[in-house]
Every structure is written in structure tokens, then in C-alpha cells.
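J.: here's my sequence, what's the structure:
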Amino acid sequence: MTLRQPYRLSTEDAPAVDAARVLLCVDHGGRDPDEPDAEAWRVRTSLPLLAGPRCEWWLSDSAVGDLGDDDVAFRANSAIGFGHLAIDETALAADTAGACRDAFERLIGVIRGAGYPHLLRCWIYLGHIHRGDGDGERYRQFCVGRARALDAIARDPRDYPAATVIGRPVDGASIHFMAARSPAQAIENPRQTSAFDYPRRYGPQPPSFVRSLRTDWGALLVSGTAAVVGADSLHPSDAGEQARETRSNIDALLHAAGNRWQNERAVIYLRRAEDLAAAERLGLSGAITVLQGDICRPELMIECEGVFRLA
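T.: Next up is the predicted model:
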């Protein structure tokens, strides 16, 4: 049985809504992320906006409660919650893996304590993602820290959340997330090796995420998807061909999920602003935002994530 969707997703700049019913507002661009917001429910990504809506509002039809703490903001209705937290650059520079493990442990502590134990979706915007060499690269050390926290609660890799990790041009890291009272079903991509099974050449710890999650309210939460077939990056540095391959991966994932799906929301990330035309080659409909950010592998130029719903 498909349940009623527990949120409403809007991409208006300023929808007419009662603040008591805002689960989260994701604001791309704007002021420095270290400048505090008056609203605990707003998070800024600090990724340059290239095209499309700037804001992403996750709204509730019923009043929400503030269930977070001093470090982790978390607002929820009776079924689902959204939250966010930050990692300071000083902590990242001193011990990337340790700082990321601590952040995810704090996040997990809040959602489990509030009664929303299922972490469904994470978005991570990591400053200076390629800083460091070899296994010391910041992204690889982030993967180590995230896994140490998630493996303490995941019985199986398919219990991991759907996720996106993108590099941003400012210090520190921002994490925002979706958690629910009930679990979702992991759907992997037949064209791709599961990220949690990547070979050692991509780092000491494979990334801890699933390709997508199918929820009990009929949504498919698609992780950041790029031109990776098997475990290999295809068409290095060619944004146009990577866009074509990325679309093939998304189509394969939608087919694997069964039923017919339509895009409700997509975010496309480009390493280079001059590759904006490549985003159009994805051929997606719905509300689409294009941002500039660094993909997790240096040879990847484009990545796309989405929220799909049953057609």
C-alpha cells in the first residue's frame, strides 16, 4: 500500500507558508555559510547557482516540532524529519575522518533519540574535496569517517542512505538529511557496481550509500549519479558524453525500480560553469537546478540527483 506523501516540495523563492510548517529550506547561494541564519530550518550550500530555482522547500501539511539539539537542527512531523549540521574547517583540517565520524554520530544520535531512526537521504557539501594526496585526499577520508559512524547502526549495506557528496569552494562542510519513522527499500543500478563494493583503488573505504531508495509513500530518492559504469569513470573530462552516460544510468535505475516514474525535482552539478549546455543533454523535466561544484572523482564533470514519484 502506498502511503500519503509526508511533505510538499516547492522550489519557489518564498512560498506563502507558515514557518511552523517548514521542515527545511535549502538555499543555494546567498551569504557566507558561517554567518548565522535567523531561521534554524534554513541551510545554505554555498554552491554557485548556474540555472534554475535557488531554493528547495520541504514543507509539511501539519505543524512540525523542533527535535534537534545545539549541534544538529532537526524538524519533524509525525512521519518524517529534516535536519542539518556543519563541520568546522579547523576540525576537518586536523582530522577529516574523525570530524566526519563525529558529525554523523551526532546526527544519528538526534534522529534515533527523536524516534526517526531510518536515515533515508544525505546531502554533503564538502569544502576542498580534493585536498590531499592518495588515501589522504579529503573525500577519501570523509568516506572513512562516514563509514565508521554508519556501520555501527547498519545491519547490511542496503541499510545505508541515498546520498550526494559534492565539493564546494568554501571552508568546512554542510550536511543536510532526511530521516523517517519507517524504512525504505534500496534499489541498486544494474549498470553500476554498488558503491559500497567499489574496489580498493578508489580508496581505503568504499562509499557508504545506496544508488536509490524507494519509500512507502511512492517516491524514489536517487543518489548523486554520474558517468560510472561498473566501477569505472567513462569519458574522462568530456561533460557532454558523461551527461549521456549519466542519463543511461538514471534510466536503468528507474527501470530497476519498476513501475513508471516522473521527475519531481533534480539537481545537476557541473565541475565547470562553461559546461552548462551538457546539463540539457540529460533531458530531464520537472524543477531542475544546476549548480557548480566538484564531483567526487576529478575526472567526472557532471552529476545528477533526483526525487522521482510514481507516474
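
J.: alpha carbons only for contacts and neighbour counts from here, please
T.: Noted.

J.: okay, now Gly134: neighbour count?
T.: The local packing of Gly134 (other C-alpha atoms under 10 Å) involves 13 other residues.

J.: to compare with the earlier structure, here is another sequence to fold:
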Amino acid sequence: MAAVAFRSAPASLDLAAGHVAMTVPMARPGEPGHLETWWSQEPPETGSAGEILYACGDEVAFCAATVEHRSVYAPVVERRYREVFAFLESHGYRRLLRVWNFIETINAANADGLEVYRDFCKGRADAFSAHPEFYRSMPAATGIGTTGSGISFFLLAVKDAEVRHIENRRQTPAYEYPERYGPRSPSFARATAMTTRPGEAPTLFVSGTASILGHETVFAGDIEKQCATTADNIAELIADCYGSAKGLTDADTVKAYVRHAHHVPYVRAFCEEAFGPRASLAVFNVDICRGDLLVEIEAVV
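T.: This next block holds a predicted model:
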């Protein structure tokens, strides 16, 4: 369905032979980058709808879009998201499963003095508000910085699979954050579990997770304690989905986002120990959605 290359290159989005080909600027010069592929059991239908590209199977749709650099992002982010939502609704993909957002200069101020991440969140939330079916069922998501320009995002949606969006009892739901975090709250759940067949164990998509308890950052400036708190938050989500049957070491894929380059070796070693050798691990040195967060980690179990 799709091949997403995280590397040191400008953002790009194209249709290749039978799939969507996307480049997200996430690696630094000289770093190897990372390639992520998404597959369907049958050859997908690919194409474009407005400014978005898609690859659709019988059950799952992959949609992606880019936004060139803007001095203010909210209006165009809203338009792109509304294009995606309209496409999904018209083709019967009624449940959002997982979303990834990659945002340039995420902690900088836009032309109106609003932080770019909060600018992005406003556009995304306005689009959700215009589509009640998706607004009532926000999915797992990541919103993270990039090493390039503009905004890129891609998502997965499903037709009939059972989807359960999960909140963390240790954290305030992001969509209920107080106004101090921006004009519109972030639009995502802490995790999403998908079950495709009755009696089958679900697949758990854990959102980008950080050292947040309630709605506040904890252990500012302490990479070790932020990593430990982040892992505890992920473990809580896994326990909600699987009980005691699974834990951190059952993760199949893990991505870690690290603000400072000198913390990358520690975070890599922490993830290797916490999640174990089974997990495929990618680590990126990029900015994070809050200036006091040093690390963010996501996973698929």
C-alpha cells in the first residue's frame, strides 16, 4: 500500500507502481534513515483526491498529504484533513485507526505569534469538528517535529474492523486539555486497538507517548526519568488492552523521538532494554510537541 522513507531529504509524495511513495524529512545528514512499509492482502487501488493520495484495500485505506511551508498553518491543515475525511466517508472507511503528523519548527512561533504545533492543532481540530463521525472517535496519533520544511501526514482507516480507542488513567485525554495548551486541544486518543476477526487478539497502536501525568509535563530536564515515565505510560496502555498477557517486550515496532542529539545513545539503549530484542527500533533526533519534553515514544503491539 505504501512506502514511507524517513530520511535526510525534502518532503515528497508520489504514486509509484501499486503504492503511495512518501518521503518525510526526519534523519540528519549522514544518518541512515528508516523505511516503513504498509501492506494489504490484495493489490490496492491507488489514486488522488484533491491534494491527497491514497491506497485502498478491501478493509484498510492509507491516505497521505503534504503542506508546503506557510506562515500560518491552520486553514490549510483544516482543508487537507477535511479532504481526507470526505474521501474516507465517501468510500466507506468509517473508522480512523492511526495518524502520524510531521511538523516543521514545531515549537517556533507562526506569523501570528502562536506556536506552530498549536497552529496545526487548531486546523486539525476544526476539521474534526466538521466531521462528527470522526470527531466522536479520535484515533491514536503522533505529532512530532521534522528536520525539513512544511507538514506531512499519513493515516490508516478501516471499514468493518472492530476499533477501540483507549485513554490512559494516568493522563488527561488530550482532547480535554485546558486552554493553556492552545486555542484547540490536540485531537487524538492515547492508543487504538484493532480486531479484525471475532476471538482474535487485537493489534494495539500506541500514540506518541511522553513524560506527561494528568496534563502536565513531569521531570523536565531529566532524560532518565522522562524515559521511565514514558515507558510506564505505554505499559499502562498495553495492560488496558491485554491485561497481564502482554507487556513492553511484546512490542513489534518502536519509534523514539529525541530532542537533543546527546541523548540519542541513552534513549536507544533504554528502548533496547525496555522493549527487548523483538522490537524493530528507529530513533530520530527531532523536536517534540512541548518545549520541556525530551523524548517521545510510540509502539505497535
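
J.: mind checking the TM-score on these two?
T.: Remark: TM-score between the superposed chains equals 0.87 [TM-score structural alignment, normalised by the length of the second structure]; 283 aligned residues with a C-alpha RMSD of 2.3 Å.

J.: and the helices in the second structure?
T.: In chain order, the second structure shows helices spanning 74-90, 116-129, 132-135, 223-242, 264-275, with DSSP state H as the criterion.

J.: mind listing the strands for the stretch 101-250 of the second structure?
T.: Across the stretch 101-250 of the second structure, reading from the start of the chain, the strands by DSSP state E, counting those that start in this stretch fall at 140-145, 151-158, 162-166, 191-195, 203-209, 212-213, 216-217.

J.: looking at those strands, spot the one closest to Leu97 of the second structure.
T.: Comparison of the strands of the stretch 101-250 of the second structure against Leu97 of the second structure by C-alpha to C-alpha identifies strand 151-158 as nearest, at 5.0 Å.

J.: just the angle between the closest one and helix 74-90, please?
T.: With axes from the mean of the first three to the mean of the last three C-alpha atoms, to 10 degrees as the basis, strand 151-158 of the second structure and helix 74-90 are set at 20 degrees to each other.

J.: which residues in the first structure does strand 151-158 of the second structure align to?
T.: Under TM-score structural alignment, strand 151-158 of the second structure corresponds to residues 173-180 of the first structure.

J.: what residues of stretch 62-72 of the second structure count as buried?
T.: Of the residues in stretch 62-72 of the second structure, those with enough neighbours to count as buried (16 or more other C-alpha atoms under 10 Å) are 62-67, 72.

J.: I misspoke; the intended subject was stretch 276-283 of the first structure.
T.: Neighbour-count burial for stretch 276-283 of the first structure [16+ other C-alpha under 10 Å]: 276, 278-279, 281-282.

J.: would you format those as a markdown table with distance to Tyr116 of the first structure included?
T.: Converted to a markdown table, those look like this (distance: C-alpha to C-alpha, whole Å):
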| residue | distance to Tyr116 of the first structure |
| --- | --- |
| Leu276 | 38 |
| Ala278 | 38 |
| Ala279 | 35 |
| Arg281 | 38 |
| Leu282 | 34 |
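
J.: of these, closest to Ala73 of the first structure?
T.: When these are compared for distance to Ala73 of the first structure (C-alpha to C-alpha), Ala279 wins out at 32.4 Å.

J.: wouldn't that closest one be in contact with Ala243 here?
T.: Yes - look at Ala279 of the first structure against Ala243 with C-alpha atoms under 8 Å: they come within range, at 6.8 Å.
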